[in-house]
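Undergrad: could you work out the structure for the sequence below:
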Amino acid sequence: MPRLVVISNRVAVPKARGVAGAQGGLAGALNAALKANGGIWFGWSGQETSDFTGSINYVRSADGVTTATIDLEPQDVEEYYNGYANSTLWPLFHYRIDLTKFEREFGKGYERVNERFADSALPLIEKEDQVWVHDYHLLPLAERLRSLGLTNKIGFFLHTPWPPTNLFVSLPYHERLVRAMLHYDLLGFQCDAWLESFLHYCWKELGATVDYQTGEIDLDGKKTIARAYPIGIDYEFFSSKIDTPEADAAQQRLIASTRNRTAMIGVDRLDYSKGLPERLDGISRFFDRHPSRVRDLVYIQIAPPSREDIGSYQDIRATLEQKAGQINGAQSDVDLVPVRYVNRGYSQEELVGFYRASKIGLVTPLRDGMNLVAKEYIAAQDPEDPGVLILSRFAGAAQQMDCGGEGALLINPHSADDLAHNINLALDMPLAERKTRYEKLIATVRDENVQRWTENFIADLSEIAR
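TA: So this is what the prediction gives:
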């Protein structure tokens, strides 16, 4: 079996008692792939250095996952990470052209860091290795590796949406960026919508020959395959958290604090793509329309801060605090507060308990590549008394979790009316219907798990002949 070399912006560095950083999402998925295939995970350490040398820091964990990291200069971090990746590509890929910054120096820093990644990663890659690159930080990395003589199979997976062509062409040098991406052998997207947007761009703007059935893109005789690979959660691992003392304590803590009200929960990184202000507008509309139900429902919004050095993230935090305060000011009584806004993170065990105690889960991003919180919420439910998932139709997860109209309640996150209406439906939904919806959703979450995601991608990469 070929060894796997994973390359991503950040690396979850192993420690003596496990892996640092996020336990879900990309970190959990890639650790699962590396455990199964062996190899190395390479990326930025998160640390800065005054003078870039390219020297590599190695860490090997007890379960055999080896990480290799490099430090970047402050200018690299500002231009490549805070700049082009998170102030240009991230908002553009989430359809927020109004927040997208087009700065020439950002683009230069992005190219420079991708070259540094290629130079440092090349010596780690052996002849038969398969290389799997991740996310929008490293779109041109394959082209850089090819220019250094690498002939190995290289795959790429995008964890964000891919915007429609009429938005993407606003990016300076957009053709150059996509042509660089076509040096990958296999391109993976979260769902059909993002895949179709990419294929349309290649056909319309590059004049490539595109086979929409197979995903083959032929540009000047060079062929690349593009397909959808919906990412899942590590279902068995996540389920094992349900019966832990920490999860049980968190569940009982939340139930006790609600005082016979139904708990409704949202867990989102503090980001403008998550639709949090719009979500609070929908909750406010619900309470305005159903004032008597203030005593039936309490909403808990957990929103850990992120990217606090970027101005737009500071703005979203201030907006949320203001909107939560307005709802509570209008709807609170001496013995209740309808909205609890919590600006901190919790352990995975605690989140499992909170999910299980909440009979409505709100996952309403304006755009999202997939959104694993939707899947975690379902995995945490009690099969005998499951909650209802309200899900944005603009999340990648909606394609799987609609279940023919019998799974999640799909909503337009821009519509306060739509959200308010569906909160009311969820509150009054009979147990029999909740169980029917849950059974369809849990089958999807259980079967379309992260192991299947990695197996499918790696198998397809293995089959592609260069």
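Undergrad: going forward, measure contacts between C-alpha atoms and count neighbours the same way
TA: OK.
Undergrad: counting neighbours, what do you get for the nearest residue to residue 241 once chain neighbours are set aside?
TA: Spatially, and ignoring its direct neighbours in sequence, residue 241 is nearest to residue 349 (5.7 Å; C-alpha to C-alpha, 6 or more residues apart in numbering). Residues lying near residue 349 (other C-alpha atoms under 10 Å) number 21.
Undergrad: how about residue 349, what does it touch?
TA: The contact partners of residue 349, taken as C-alpha atoms under 8 Å, 6 or more residues apart in numbering, are 241-242, 244, 246-247.
Undergrad: the structure of the following sequence is requested for comparison with the preceding one:
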Amino acid sequence: MSRLVVVSNRTADPRKPAAGGLAVAVRESLQQTGGLWFGWSGKIREAADGTQSGQGEVHVQTAGNVTLATLDLSREDHDTYYLGYSNDVLWPVFHYRLDLANFDTRFAAGYRRVNQLFAQKLLPLLKPDDLIWVHDYQLIPLAAELRAMGCTNRIGFFLHIPMPPPLIMAAIPEHEWLMRSLFAYDLVGFQSEADLTHFSHYVESEAHAQRLSPDRLRAFNRTLRVGAYPIGIDVDDFKRLADSKEGRDMFIRMRDEYSRRRLLVGVDRLDYSKGLPQRVHAFRELLTYYPENRDSATLIQIASPSREDVGAYDNLRRQMDSLCGAINGDFGELDWMPVRYIHRNVARKRLPGLYRASRVALVTPLRDGMNLVAKEFIAAQDAADPGMLVLSRFAGAAEQLKEALLVNPYDTQGTAQAIQRALTMSLDERINRHEALLNRIRKFDVHWWSSTFLQALEDCEPNEVAADGTRQTSG
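TA: Below is the predicted model of the structure:
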């Protein structure tokens, strides 16, 4: 079995239960092969230490049978590659927010420079038969940099965020270079069929790509395999978390404290893509047009801090403070606060208990690659009396979770109507919907996601025969 090499912007110890979503997703595959995980250390080298940009040392440590290799970044590289191009260009554009993008040419140069640096530092660590799996928008050109240095390994890429339609992608000044870079991979995976369609339409219209088969495209003298691989969760592991002491304690506390209320819950990062102001407006509409919910329904909205040094996020925080305060001032009673707004991190081990105590989950992003909160909420429910999921049709999860109540988050009145339906839905209908949703997230769980993608990558020929019968090069 080939060793798996995972490359991502950040790494994490895959043994730790509090590790993030990517760590959970790749942990099993890395441990099976004694794999290598490479990425930024999260540390910034200040100029005072005398080092120059791109000259950082690789730090290697072991986590069980997994090797973690990390690299520090200079302040300039961090600010241009990470804060600049990744978060001020690619993130807003890929989430359809052209108005928030900052197309500073220095950002693009820093993004290319750091991807080249990653390739330079990773290449000496590779073995000839390694299988390389690159993750997310920060590292789109990494395979092209590796190919230029002579790497012939199979390399796959997975985009965790949405793929925008061709005309939105074309707003990025470097869009042609970015999309050409993806053809240096052997396999590119997307969260949804919609994302796959957007990519296919882009390369067919902009790069005149030839479709060789439903999952193979040819352009730039290379053949690329593509597919939709919706990421999942470890359902049994999350259920165990719900049944743990912390999960049970949280459930009991919420059940007792809100015994006279019906809980609605939202759990998000504080990000403009999550549709938080629209969600609060929809809750106000619920209280306005369905007054029976006053003194009865409470929204607990957790908005974890995120990129607070960026102006757009500071504006969003102030907007949320104002909206939630206005609802509580207009509708609240001495013994009832309509919105409990929490702007801090809540321990992951407590979330399943909160989900289980809630009658409705509001997962209503304006655009999202997948959104695993929707799947976690389903997994945490009591099958005999499950809560209902209200889900944005613009989340990648909506392609799979058809039995949820799908909404347009821009239509706040329509969203309020869906929330009311969720609150008044019969037990039989909730049970039937939940059973179908649970079966689907169990079938297409995180193990299915990683094994299916890696098997497809294993099946790729690193130098496929071209459509005209000539042999392709890896470059």
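Undergrad: tell me how the two chains score on TM-score.
TA: Overlay of the two chains. TM-score (TM-score structural alignment, normalised by the length of the first structure): 0.96; 456 aligned residues with a C-alpha RMSD of 1.2 Å.
Undergrad: for PyMOL, write a command that selects the buried ones of the contacts of residue 349 of the first structure.
TA: Restricted to buried positions by 16 or more other C-alpha atoms under 10 Å, the PyMOL selection for those reads:
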select buried, resi 241+242+246+247
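Undergrad: quick one: which of the contacts of residue 349 of the first structure sit in strands?
TA: Among those, the subset assigned to strands under DSSP state E is empty.
Undergrad: which one of the contacts of residue 349 of the first structure is nearest to residue 267 of the first structure?
TA: The closest of those to residue 267 of the first structure turns out to be residue 247 (C-alpha to C-alpha; 15.7 Å).
Undergrad: so what's the closest one up against?
TA: 241, 349-354.
Undergrad: where along the stretch 201-350 of the first structure do the strands fall?
TA: Remark: strands assigned in the stretch 201-350 of the first structure by DSSP state E, counting those that start in this stretch are 209-211, 216-219, 222-228, 262-267, 297-302, 339-342.
Undergrad: winner for burial among those?
TA: Across the strands of the stretch 201-350 of the first structure, averaging neighbours per residue (mean count of other C-alpha atoms under 10 Å) puts strand 262-267 on top, at a mean of 23.
Undergrad: mind reading off the mean deviation between it and the second structure?
TA: Once the two models are superposed, strand 262-267 of the first structure sits on average 0.5 Å from its counterpart in the second structure (mean C-alpha distance after the TM-score superposition for the first structure).
Undergrad: tell me what that strand is packed against?
TA: Other helices and strands packing on strand 262-267 of the first structure, by 3 or more C-alpha pairs under 8 Å, 6 or more residues apart in numbering; DSSP states H and E, are strand 297-302, helix 348-357, strand 360-363.
Undergrad: counterpart of the last one in the second structure, which residues?
TA: In this case it means strand 360-363 of the first structure. Mapped onto the second structure using TM-score structural alignment, strand 360-363 of the first structure spans residues 360-363.
Undergrad: quick one: the matching stretch to the first structure mean distance?
TA: Stretch 360-363 of the second structure sits 0.5 Å off on average (mean C-alpha distance after the TM-score superposition for the first structure).
Undergrad: got the buried residues for that stretch?
TA: 360-363.
Undergrad: same list (these) but as CSV, adding distance to residue 457 of the second structure.
TA: Shown next, in CSV, are those (distance: C-alpha to C-alpha, whole Å):
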residue, distance to residue 457 of the second structure
360, 39
361, 36
362, 35
363, 32
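Undergrad: out of those residues, who's nearest residue 429 of the second structure?
TA: residue 360 (13.9 Å).
Undergrad: top helix in the first structure by residue count?
TA: Determined from DSSP state H, the single longest helix within the first structure is helix 311-331.
Undergrad: what angle do it and strand 297-302 make?
TA: 160 degrees (axes from the mean of the first three to the mean of the last three C-alpha atoms, to 10 degrees).
Undergrad: which other helices and strands contact helix 311-331 of the first structure?
TA: Counting by 3+ C-alpha pairs under 8 Å, 6+ apart, the packing neighbours recorded for helix 311-331 of the first structure are helix 276-289, strand 339-342.
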